[in-house]
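In: quick one: sequence plus predicted model below, questions after.
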Amino acid sequence: MRGTADRIRHVISFEIIALSIITPLGAWVFGVPMVEMGAVGAGAALIAAGWNYLFNLGFDHALARLRGSVRKTLGLRVLHAVLFEIGLVVVLVPFVAWFLGIGLVEALLMDLALAGFFLVYAFAFNWAYDALFPLRELPRPVAGRA
C-alpha cells in the first residue's frame, strides 16, 4: 500500500497537471474568462485533492481487505475512476454554481463535461503513475505462521 508521502505526491502532481490542461481548455469551451476558470479550477482542485486522498486511501483499504492486494486490474481501474468521479460531481456542482453564479443544472452540465475529461484523465494518470512509481508489496504472511 502507498505511504502518506507517496499519496501526497500523487495528489499534487494529479492536480497540477489537470489544472494546466483544464484552465485554458475550460475557458475556451465554456466561454468563461480565463481568470474565473482558473479560480474555479483552483477551488475545485483543492476540493478534489482532499477527495482524491480520502477516496484512494479508502479504495486501497477496501482492495487490501477484499482481495489481499492493492494491485488493480483493468476492470478495477475503470471502477476506481467511475466511483471517484461520481463522488466528485456530487461535491463540486454546488461549488461551481455558487462561484460562477449559475444554476445547478448549468453547473451540473458543466461539471459532467469536466467529469468526462477527468474520467479519461484519471484513468491515464493513475496508470502512468503506477508505472512510474510501482508498488512494492510486502510479502503476505503464510497461514498458521506468526
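Out: Yep, that arrived. Keep in mind the model is a prediction, meaning the values are calculated, not measured.

In: for the rest of this, base every contact and every neighbour count on C-alpha atoms.
Out: Fine.

In: list the contacts for the most centrally placed residue in the chain?
Out: The centre of the chain sits closest to residue 52, judged by C-alpha atoms, centre = their mean, with a distance of 4.8 Å. Contacts for residue 52 were tallied using C-alpha atoms under 8 Å, 6 or more residues apart in numbering; they are 11, 84.

In: included below, for side-by-side comparison, is a second structure:
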Amino acid sequence: MRTTLDRIRHTLSFEIIGFAIVAPLGTWVFNMPIHDIGVVALFSAVLAALWNYVFNLLFDRAMVALWGHVNKTIVLRVAHAVLFEAGLLVVLMPLIAWYLHVSLLQAFMMDISFSAFYLVYAFVFNWAYDVLFPVPQAPGKNGNKNEKQASSAR
C-alpha cells in the first residue's frame, strides 16, 4: 500500500493540476466571472482533496481485503473514478447552487460537467501516477521468484 507521504503527494498534485485546468475552462464554458468559478473550483478542490485521501485509503484497504493487492484493472479504475465523483456530486451540488445563486438543476448541470471533466482527468491522472510512482509490492506477493527462492533455500 502507499505511504502517507505518497498519498499526500498524490492528492496535492491531482488537485493543483486539476484546478489549473478547470478554473479557466469553467469560466469559458459557463460564461461566469473567473472569481466565481475560481471560488467554486477552489472550494471543490479542497473538499475533493480531503475526500481523495479518505476515499483512496478506503478503496485500497477494500482491495487488499478482497484480493490481497492494490493492482487496478481497467474495470476497477473506471469504478474507482465513478465512485469518487459520485460522492463529490452529492456534497457539491447544493453548495454550488447556494454560492452561485443558481437553481439546483443549473448546479446539477454544472456539477455534472465538472464531474465529467474530473472523471476523465482522474482516470488519466491516476494511471499516470501509478506508472510514475508504482505501488511498492510486499515481499513474496504476486509471484516474486526471488523471494520464493530465498525462502526455499533457508
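Out: Cool, the structure landed. The structure displayed is predicted, hence computed values, not measured ones.

In: aligned to the residue nearest to the centre of structure 1, what sits in structure 2?
Out: Using TM-score structural alignment, the equivalent of residue 52 of structure 1 in structure 2 is residue 52.

In: and that match, which helix or strand is it part of?
Out: Element membership of residue 52 of structure 2, judged by DSSP states H and E, is helix 34-67.

In: count the neighbours of residue 40 of structure 2 for me.
Out: The burial count assigned to residue 40 of structure 2 is 19, neighbours taken as other C-alpha atoms under 10 Å.

In: so it touches residue 96, yeah?
Out: Yes: look at residue 40 of structure 2 against residue 96 with C-alpha atoms under 8 Å: they come within range, at 6.7 Å.

In: now do the residue nearest to the centre of structure 1 against residue 27 of structure 1, distance only.
Out: Residue 52 of structure 1 is 24 Å from residue 27 of structure 1, where distance means C-alpha to C-alpha, to the nearest Å.

In: just to revisit the earlier point, off-centre distance for the helix holding residue 52 of structure 2?
Out: 6 Å (C-alpha atoms, centre = their mean, to the nearest Å).

In: how about that helix: buried residues?
Out: By 16 or more other C-alpha atoms under 10 Å, the buried positions in helix 34-67 of structure 2 come out as 34, 37-38, 40-42, 44-46, 48-49, 51-53, 55-57, 59-61, 63.

In: now do stretch 1-17 of structure 1
Out: Quick answer for stretch 1-17 of structure 1 (16+ other C-alpha under 10 Å): 1-2, 7-8, 10-12, 14-15.

In: contacting residues around that stretch?
Out: 45, 49, 52-53, 60, 70, 125, 129, 135-137.

In: try 7 Å
Out: The list of residues contacting stretch 1-17 of structure 1 from outside it, by C-alpha atoms under 7 Å, 6 or more residues apart in numbering, reads 45, 49, 52-53, 70, 137.
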